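Engineer: generate a structure from the sequence data that follows.
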Amino acid sequence: MQSQLEKIKQRFEEVNAAMSDPAVFDDPDKYTALTKERSDLEELVQDYDTWKDLINRQEGNKELIEMDEDPEITEMAETENREIKEQLAKLEEEIKIKLVPKDPEDSKNAIIEIRAGAGGDEAAIFAGDLFEMYRRYADKMGWKQSLLSINHSEKGGYKEIVFELEGDEVFGRMKFESGVHRVQRVPETESQGRVHTSAATVAVLPEVEEVDVEINTADLRIDTFRASGAGGQHVNKTDSAIRITHEPTGIVVECQEERSQHQNKEKAMTMLRSKMYDIELEKKQKERAAERKSQVSTGDRSAKIRTYNFPQGRLTDHRINLTLYNLDSIMKGDIQEVIQELRVQENLEKLNALSEA
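Structural biologist: Sure thing, here's the model as predicted:
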C-alpha cells in the first residue's frame, strides 16, 4: 500500500508542477485534464500524509515507552498509541477502498429514464415524485439538467420522463438508481384511506460520445412529428420533435423538448448512442455480478431495489438492507446518504474481488 501511495504522491507533485507552468493555460483541454487528475489524487495524498504523521507519532511514543524514564509520560505514550492504532486501522481501510480502480463510466454524464409501472395513475404520480427527488438532488450537487422527452399523465405525474444530467461523477452516483422503485402510500384518489402499492422503473444510462459507439446512418429511420404537452409556443405548430429507430436492434428514441428539429435530432442521437452502449455495459455488469455476487450493481433492471413506505416514513434499499426513517427529506432530494452507502458497498465488493484474484 505504501509504495502505491508514494507513486500517487509523486504523480500529484508532477501534476502540481505542470499546472504551475504558464504554457498550460494556452491549452484548455490539458489544463482541464490536469485539474481533474489533481482533484482525483488530492484526497489520497492527504490521507497518506495523515497516515505518515500517525506512524511517526507511534514510533516516537514507542521510544518513550522503551526508555521508561517517567511513569506518567510512559502511560500517556501507551494511551496515545492505543488511540493511534485504532485510527490507523480505520484510515488504512478507507485508503484501501479509495485505491480501488474507478470504473471509466463513472465520470460520464447520465441520461435518466423514469417510467410509471404497476399502479395506474398513482404510479405516474410516483414517477413524478421520483423526478422531483432527482431534480432537487441534482441542484444540491450543482449538476445541469436538460429535459429530453415527457409523456404526461392526465391525473398528474408522468407516464414517462427522460432527462439528462451533466456534471462531476454523475453516472458514478446515479447508476445505483437503476431498477424498480416501489411506493406504499394512500393515493390522493383513495376515498377509503387504504394503502396502495405502486411502482416506477428507473433506467440510468451513461452518456457517450460518437467515438464510443459506431452507428451506421443507413440503419436509422428518422421521423419528425409535432411536440405535445407543455413546452412553449412552438408546440403543435412545427414538426420539431424527432423519433429515431435503429432498425437492427429495434431501439426507438424520441426528443421533443428542444425548440429546433436540429437540436432534438442531436439529443436523440445522444440517447441512441447511450442506449446502444448500455446494452454492452449491462452485459459486462452481469458478468461482473456473477463473478463477485454483487448486491449493488447486478445489471438486472427488473429487480426491485427500493421501497418508499409513506405511512411509516421509511425508505428501505433491499440490496444492502439499509433502512432510513427520514423519507420526507429523502423525497426532497436528500439521497446522498443512500448513494454513499451503495458506493461504499460497491467498493468493498471490488476490494474483495481484488484480494481473491
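
Engineer: hey, let's count contacts and neighbours off CA atoms from now on
Structural biologist: Will do.

Engineer: report the buried residues of the top helix by length along the chain.
Structural biologist: Assignment by DSSP state H gives helix 28-67 as the longest helix of the chain. Using 16 or more other CA atoms under 10 Å as the test for burial, helix 28-67 gives 31, 34, 38, 41, 44-45, 47-48, 51, 54-55, 58, 61-62, 64-65.

Engineer: from those, which is closest to residue 355?
Structural biologist: residue 44 (20.1 Å; CA to CA).

Engineer: who's in contact with that closest one?
Structural biologist: 5, 8, 95, 98 (CA atoms under 8 Å, 6 or more residues apart in numbering).

Engineer: so which strand or helix has residue 281?
Structural biologist: Following DSSP states H and E, one finds residue 281 within helix 261-292.

Engineer: now that helix, how far from the centre of its chain.
Structural biologist: Helix 261-292 sits 15 Å away from the centroid of its parent chain (CA atoms, centre = their mean, to the nearest Å).

Engineer: following it, which helix or strand comes up?
Structural biologist: strand 304-309.

Engineer: what sits up against that following strand?
Structural biologist: By CA under 8 Å, 6+ apart, strand 304-309 touches 179-185, 314-319, 327.

Engineer: quick check: which helices or strands does the helix or strand that that strand is followed by pack against?
Structural biologist: Downstream of strand 304-309, the first helix or strand assigned by DSSP H and E is strand 314-317. If contacts are counted by 3 or more CA pairs under 8 Å, 6 or more residues apart in numbering; DSSP states H and E, strand 314-317 sits against strand 304-309, strand 322-324.

Engineer: so can I have JSON lines of those showing mean neighbour count and distance to residue 336?
Structural biologist: Formatted as JSON lines, the helices and strands packed on strand 314-317 follow (neighbours: other CA atoms under 10 Å; distance: least, CA to CA, whole Å):
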{"stretch": "strand 304-309", "mean neighbour count": "21", "distance to residue 336": "15"}
{"stretch": "strand 322-324", "mean neighbour count": "14", "distance to residue 336": "12"}
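
Engineer: same list, those, but as a markdown table with distance to residue 77 please.
Structural biologist: Formatted as a markdown table, these follow (distance: least, CA to CA, whole Å):
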| stretch | distance to residue 77 |
| --- | --- |
| strand 304-309 | 48 |
| strand 322-324 | 40 |
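
Engineer: which among those is found nearest to residue 257?
Structural biologist: strand 304-309 (29.8 Å).

Engineer: the structure of the following sequence is requested for comparison with the preceding one:
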Amino acid sequence: MRDRLADALLRAEAVERDLLDPKTVRDAKLMASLGREHQRLGQVVERAKALEKMDDELAQARELLSFDDPEMAAEAKREVERLTAAIERAELELRPLLVPPDPLHDRNAIVEIRAGTGGDEAALFAADLYRMYTRYIERHGGWRIEMISLADGTLGGIKEAIFKVSGPQAFGALRFESGVHRVQRVPATEAAGRIHTSAATVAVLPEAEEIDLKIEDKDLRIDVFRSSGPGGQSVNTTDSAVRITHLPSGLVVSQQDQKSQLQNKLKAMEVLRSRLLDLKVAEAEAERSRMRKSQVSTGDRSAKIRTYNYPQSRVTDHRIGYTTHDLTGVMDGKLDELMDALHLADIEERLAGDA
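Structural biologist: Sure, this is the predicted structure:
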C-alpha cells in the first residue's frame, strides 16, 4: 500500500506540472481530465501528509518505550497503541483513493430489465425490480429517469423495461447490478402455497458518446414497421416503429414507444451505441481478467448474482457473500449498504490484482 501511495504522490506532482503547461490550457478535454485527476489526488496528498505526521509521532513514541521512568514508558505504550490504530484507519481510508477510477464511472447509465424464466411470476418480479431501482434513484438527489421502452406483461408485470439514469456517477453506482436476479416466493396465483423460483435479468450499460465509437451507415440495416399495442391514436396507422440491426455484431434494437419515426430512431441509436460500447468494454475487461477470476463480475450476465428469498425475508448477493434480512427495505430502494459492499469488494479485488 505504501508503494502505491508513493506512486500516487509522484503522479500528483506530474499532474500539477501538466496543469501549468500552456499546451494543456489550450486543450479543453485534457484540461478537464487532468482537473478531475488533480481533485482526486489532492485528497491523497492531504491524507498522506496526515499519515506522515502520525508515522513521525509513532517513531518518537517508540523511542520513549525504553525509558527507565515507568510512568513515561506506560504513557508511551498507550501512545503507540493509539497511533498504531489511527494509522491503520488512515491506510484503510486511503485505499479507495489509490485505485484509479473507471473512465466510464461518471457516465449516465442505460438500464435494461427483462423477465426471465418463471412466466407471469417472472414478469411480476421484473416489475418489482423496476420499482426497486426507481425508488433507489429517487433517493439520490440530482439523478433522473428517462423511460426509453416499456413492454407490459400480464397481471401488472413487465416483460421488458429500458430506461436511462442521468446524473453524477450513475453508471459507477449501478454497474454491479448486471446479472441474473432470482426470486423465491409463493406467487399470488399459487393456491397450494408452494414456493416458486423465477428470475429476471438486469443489464447496466454506460451511455455511449459519439467519441467512443464510430458507427458506419453501411453497417446498419434500418427497418420501419407499424407500432403494436397501447400507444395512442398513431398506433397501427403509420410506420413509426424502428428496428436497427448492426450487421457486424448482429445486435438488434427495436423502438416503438416514441410518437414519431425520427424519435424512435434516435432512441434506438442511443441504446445501440450503449450496447456496442458495453460489448467493447466487456471484451477489454475479459482480456485484462483472462488470468484471474473476477469476484465482482460486470460482464457475465448469465451468472446468478443475487437471490431475493421472501419466506426468509432475506437478500443474498452471491458474488461477495453479503446477506441482509431487510428484504422489505431493499425492495423499497434502500440499496446503499449493499452497493457500498459491492464497491468495496471491487476496490479490494483491483488492489489485489495490481499488487
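
Engineer: give me the TM-score for this pair.
Structural biologist: TM-score for the superposed chains, counting by TM-score structural alignment, normalised by the length of structure 2: 0.85, backed by 349 aligned residues with a CA RMSD of 3.1 Å.

Engineer: farthest-apart pair in the contacts of strand 304-309 of structure 1, please.
Structural biologist: Among the contacts of strand 304-309 of structure 1, 185 and 319 lie farthest apart (CA to CA), at 21.6 Å.

Engineer: contacting residues for the residue of structure 1 positioned farthest from its centre?
Structural biologist: Outermost residue of structure 1 with respect to the C-alpha centroid, by CA atoms, centre = their mean, is residue 69; its distance is 55.4 Å. With contact set as CA under 8 Å, 6+ apart, residue 69 of structure 1 has no partners.

Engineer: how much does the helix holding residue 281 of structure 1 stray from structure 2?
Structural biologist: Superposing on structure 2 and averaging over aligned pairs (mean CA distance after the TM-score superposition for structure 1), helix 261-292 of structure 1 comes out at 2.2 Å.

Engineer: which parts of that helix are buried?
Structural biologist: Result for helix 261-292 of structure 1 [16+ other CA under 10 Å]: buried residues 261, 263-265, 267-278, 281-282, 285-286, 288-289.

Engineer: so that helix matches what in structure 2?
Structural biologist: The aligned range for helix 261-292 of structure 1 in structure 2 is 261-292, by TM-score structural alignment.

Engineer: which strand in structure 2 has the most residues?
Structural biologist: Selection of the longest strand in structure 2 by residue count, based on DSSP state E, yields strand 196-206.

Engineer: what's the spacing between it and its chain's center?
Structural biologist: 15 Å.

Engineer: and that strand, what does it pack onto?
Structural biologist: strand 109-115, helix 119-138, helix 170-174, strand 179-185, helix 261-288.

Engineer: out of those, which comes closest to residue 103 of structure 2?
Structural biologist: Using CA to CA, the nearest of those to residue 103 of structure 2 is helix 170-174, at 9.6 Å.

Engineer: show me what contacts the closest residue to residue 119 of structure 2 other than its chain neighbours?
Structural biologist: Leaving out its chain neighbours, the residue that sits closest to residue 119 of structure 2 by CA to CA, 6 or more residues apart in numbering is residue 198, at 7.9 Å. The contact partners of residue 198 of structure 2, taken as CA under 8 Å, 6+ apart, are 116, 117, 118, 119, 121, 122, 125, 182, 183, 184.

Engineer: ok, 6 Å please
Structural biologist: 117, 118, 122, 182, 183 (CA atoms under 6 Å, 6 or more residues apart in numbering).

Engineer: looking at the residues you listed, which is nearest residue 88 of structure 2?
Structural biologist: residue 182 (38.4 Å).

Engineer: surely that closest one and residue 202 touch.
Structural biologist: No: counting by CA atoms under 6 Å, residue 182 of structure 2 stays clear of residue 202, with 10.9 Å between them.

Engineer: among those two, which residue is more densely surrounded?
Structural biologist: residue 202 (25 against 22; other CA atoms under 10 Å).

Engineer: that one contacts residue 179, doesn't it?
Structural biologist: Yes: the criterion here is CA under 6 Å, and residue 202 of structure 2 meets it with residue 179 at 5.4 Å.

Engineer: so which helix or strand takes in residue 242 of structure 2?
Structural biologist: Residue-wise, residue 242 of structure 2 maps onto strand 241-246 under DSSP H and E.

Engineer: re the thing from before, neighbour-wise, which of the contacts of strand 304-309 of structure 1 leads?
Structural biologist: residue 181 (25 neighbours).

Engineer: that residue and residue 123 of structure 1, how far apart?
Structural biologist: 10 Å (CA to CA, to the nearest Å).

Engineer: joint contacts of those two?
Structural biologist: residue 199.

Engineer: circling back to that earlier point, which one of the helices and strands packed on strand 196-206 of structure 2 lies nearest to residue 303 of structure 2?
Structural biologist: The nearest among those, by CA to CA, is strand 179-185 at 5.9 Å.

Engineer: how big is the offset of the closest one relative to structure 1?
Structural biologist: Mean deviation for strand 179-185 of structure 2: 0.6 Å (mean CA distance after the TM-score superposition for structure 1).

Engineer: cool, and stretch 77-85 of structure 2?
Structural biologist: So stretch 77-85 of structure 2 averages 1.7 Å relative to structure 1 (mean CA distance after the TM-score superposition for structure 1).

Engineer: please name the spatially closest residue to the most centrally placed residue in structure 1 (chain neighbours excluded).
Structural biologist: Centroid check for structure 1 by CA atoms, centre = their mean gives residue 173 as the closest residue, at 1.4 Å. Using CA to CA, 6+ apart and skipping residues adjacent in sequence, the residue nearest residue 173 of structure 1 is residue 339, 6.5 Å away.

Engineer: before I go, just wanted to say thanks for your time.
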